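S.K.: Compute the structure for the input listed below.
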Amino acid sequence: MREGAQAEQLQALSDQARVELAQVPARFEDAFIDLLGGGPGGTSTLAERLPPVELGSDIAVSCRNLTKRFGEFTATDNVSFEVQKGEIFGLLGPNGAGKSTTFKMLCGLLKPTAGEAHVVGHDLRRATGAAKSRLGYMAQKFSLYGLLSVQQNLEFSAGVYGLEGNTRRERIAEMIETFDLGDWLSATPDSLPLGHKQRLALACSLMHRPPVLFLDEPTSGVDPITRREFWTHINGLARKGVTIMVTTHFMDEAEYCDRVAMLSRAQLIALDTPDALKRSAVSPERPDPTMEDAFIHLVESADRELEAAT
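M.R.: The predicted structure is shown next:
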């Protein structure tokens, strides 16, 4: 925790069972946010409204030997992992490593060439519809309908997930308030500032209160305050038992995850906690590696092993 953090944020963090507080140097981003009046507090109003998630199993998402080929090109190659209920699970990798392809298969948007995947106990090969009803998906692009207004996008999302009557009205009002969309209801998504556009996309993906949430680079291109706001909600949802899978290019965001899977050249090359991944990159020249150091080390090591084997 950086110096000067507000007391209520420290208290909110100290109440989290899995968090240990340690003072760290302030970053340029911290100073930027402070100059703008400070970011969000440590509590998610969205998560506060949610009841705890109940699942029949401790495993929310699993895949085994998941493979996707497009002709001769292999986008995902024999990827296997399990994600625990309430876990924030990150997927990292270079561009073209297979992150989004893996996401789309786990969301039922792409049919695997081989392997199997389960979401909340539903086999995506046989019960795609049942699985989709239990998950939320925020795509990196094209997750909103540009010809519809903000209000209509919210109404459409509520209808797709079968919300009706008072429940429908209450959920839409809840999302408008939580994500500060009230002044933009008649606007189209394309006219929104990027931060509000991403807020709308997240609101639509959470409308039906899914126990599993897939976020494909949710903070790409947004300002630091909005990015911090998103992670406040993500952490709050996880504490209520929502399982969250997220892809990101921001190495500091990867450190917010409970575990991180790294993909390179369509294959899973590492899976562990952020601290363990950083320890794997320790060397005499690099005694205290960052997450970025670990990422580069693991990708380059995997590339060398692949080249040596061919």
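
S.K.: can we go C-alpha only for contacts and neighbour counts from here?
M.R.: Fine.

S.K.: which stretches of the stretch 201-310 of the chain form helices?
M.R.: 224-239, 251-254, 274-279, 291-309 (DSSP state H, counting those that start in this stretch).

S.K.: just those: most buried one?
M.R.: Among the helices of the stretch 201-310 of the chain, the stretch with the highest mean neighbour count (mean count of other C-alpha atoms under 10 Å) is helix 224-239, at a mean of 20.

S.K.: helices or strands up against that helix?
M.R.: helix 28-35, helix 45-48, strand 243-247 (3 or more C-alpha pairs under 8 Å, 6 or more residues apart in numbering; DSSP states H and E).

S.K.: Grab the nearest non-local neighbour of residue 234.
M.R.: Of all residues not flanking residue 234 in the chain, residue 244 sits nearest, at 7.5 Å (C-alpha to C-alpha, 6 or more residues apart in numbering).

S.K.: Now for the one you found, how many residues are close by?
M.R.: 27 (other C-alpha atoms under 10 Å).

S.K.: Secondary structure class of residue 117, three-state.
M.R.: Look at residue 117: counting by DSSP: H, G, I helix; E, B strand; the rest coil, its state is strand.

S.K.: Next up, the contacts around it.
M.R.: 61-64, 66, 105-106, 123-125 (C-alpha atoms under 8 Å, 6 or more residues apart in numbering).

S.K.: and this one, so I can compare the two:
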Amino acid sequence: MQVSVCLIVRNEEQNLPRALASIPASFETVVVDTGSTDRTIQIAEEAGAILGHYRWNDDFAAARNYCASLATGDYLLAMDADEELPADTAEKVNAFVERQPHSAGAVILENVIGEERPRHRMVRFYPNDLAWTFHGNVHEQIYYKGEPASFENTALVLRHYGYDEDEYARTGKAERYIPLYERRLASHPNDAYMLYQYGKLLYSLNRLPEAERYLRRSFDLQEYNRLYFPVMAVMLGYVLKEQGRSLEAEQLLTALEPFYPDFPDLYFLLGLLAMDTGRITAIQHYYTQALNIGETDKYTSVQGVGSYKAAYNLGVFYEITGNTQMSVRCYTMAADYGYGPARNRLK
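M.R.: As a prediction, the model looks like this:
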């Protein structure tokens, strides 16, 4: 079995060496350049990659599909230049193909954002067959025979550096993506995933009323079974909370408990909202539920909400309500993860 790693790049001389160095030697590497003016092309050539050129037309899916057309492997792994593969990539890929032959696979993207390492899943691995193609000019998704592809989860974890503040500012991603979102939504106004992505970008820019509008439109389309939906709903909850509307957020999210009983981020946020609204007994319930679920790779999740962050907040609850024994137990649990605020509480 041959695997081809496919990258589309432009002016990535700072990131590309790290990405290429992480690709297993047994894998084929395909790099398609969309108009670099730095050393990107030279770096790809020196690494021995198959090199292609694509005239940029504001369409990531079209560029990805062109890159795939140059690959000769049985399976394709789409990768970005600001990502890095782990040392066990070949092992994880082979295990997935043995378990789920001819299937698309969702990898885990671990985002490096300061001290945080939030994770989310994206479908990046798929058979090299014309029935499998990317769709969408921005935040492109894998389709099978013209419909969103079904997939299985892989154990492969890619480290993503693109959300690092310095990297985000250097590449100007926010400014580049806004017109792409607007163009897509002008022709596909009910694209719930794109509405979510635009709302997510606006939230990152602290444009809360606008973010709420797009996230709400995405939420109202009720695509409960799509990979993005639970994290979009939680994001909408944070947007409402940050605008002083915690009760509204709580009412919105409690209705989702039957759909996502194993999503720690949902219960962690419900704990925060219960603190805001003064529902004392609910605080304990929600943080305990988050701890019982634990950390997850099934959903896009913020590190700590199923472990040390939930334990710390539960410790604060017990401390405020006078249960010193339980507060110390929770702070100790959080401190064992190296969580500084918990260590400070124990001093």
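
S.K.: What TM-score do the two superposed chains give?
M.R.: The TM-score (TM-score structural alignment, normalised by the length of the first structure) is 0.32; 161 aligned residues with a C-alpha RMSD of 6.4 Å.

S.K.: hmm, which two among the contacts of residue 117 of the first structure are most spread apart?
M.R.: In the contacts of residue 117 of the first structure, the most distant members under the criterion C-alpha to C-alpha are 61 and 125, with 13.9 Å between them.

S.K.: And those two? Which one has more around it.
M.R.: More neighbours surround residue 61 than the other of residue 61 of the first structure and residue 125, with 21 against 15 (other C-alpha under 10 Å).

S.K.: Find the helix or strand that that one is a member of.
M.R.: strand 59-70 (DSSP states H and E).

S.K.: after that strand comes which helix or strand?
M.R.: Next along from strand 59-70 of the first structure, by DSSP H and E: strand 73-84.

S.K.: hang on, the earlier thing: residue 151 of the first structure: which of the helices of the stretch 201-310 of the first structure is closest?
M.R.: Between those, helix 224-239 lies closest to residue 151 of the first structure; by C-alpha to C-alpha that is 20.8 Å.

S.K.: What are the boundaries of the helices in the stretch 101-250 of the second structure?
M.R.: According to DSSP H, counting those that start in this stretch, the helices that the stretch 101-250 of the second structure contains are 165-171, 173-187, 192-204, 208-220, 229-242, 246-254.

S.K.: Pipe those helices into TSV and attach distance to residue 134 of the second structure per row.
M.R.: Shown next, in TSV, are the helices of the stretch 101-250 of the second structure (distance: least, C-alpha to C-alpha, whole Å):
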stretch	distance to residue 134 of the second structure
helix 165-171	23
helix 173-187	15
helix 192-204	14
helix 208-220	21
helix 229-242	20
helix 246-254	32
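
S.K.: Residue 148 of the second structure is nearest to which of those helices?
M.R.: Of all the helices of the stretch 101-250 of the second structure, it is helix 192-204 that lies closest to residue 148 of the second structure, at 11.4 Å by C-alpha to C-alpha.

S.K.: still on that earlier bit, so which of the contacts of residue 117 of the first structure is the most crowded?
M.R.: residue 106 (27 neighbours).

S.K.: The second structure: strands as residue ranges?
M.R.: Along the second structure, counting by DSSP state E, strands occupy 3-9, 28-33, 50-53, 75-79, 83-84, 105-111, 119-127, 132-135, 141-144, 147-148, 152-160.

S.K.: sorry, back to before: turn the helices of the stretch 201-310 of the first structure into a markdown table, including distance to residue 194 of the first structure.
M.R.: A markdown table is the format used below for these (distance: least, C-alpha to C-alpha, whole Å):
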| stretch | distance to residue 194 of the first structure |
| --- | --- |
| helix 224-239 | 10 |
| helix 251-254 | 19 |
| helix 274-279 | 29 |
| helix 291-309 | 26 |
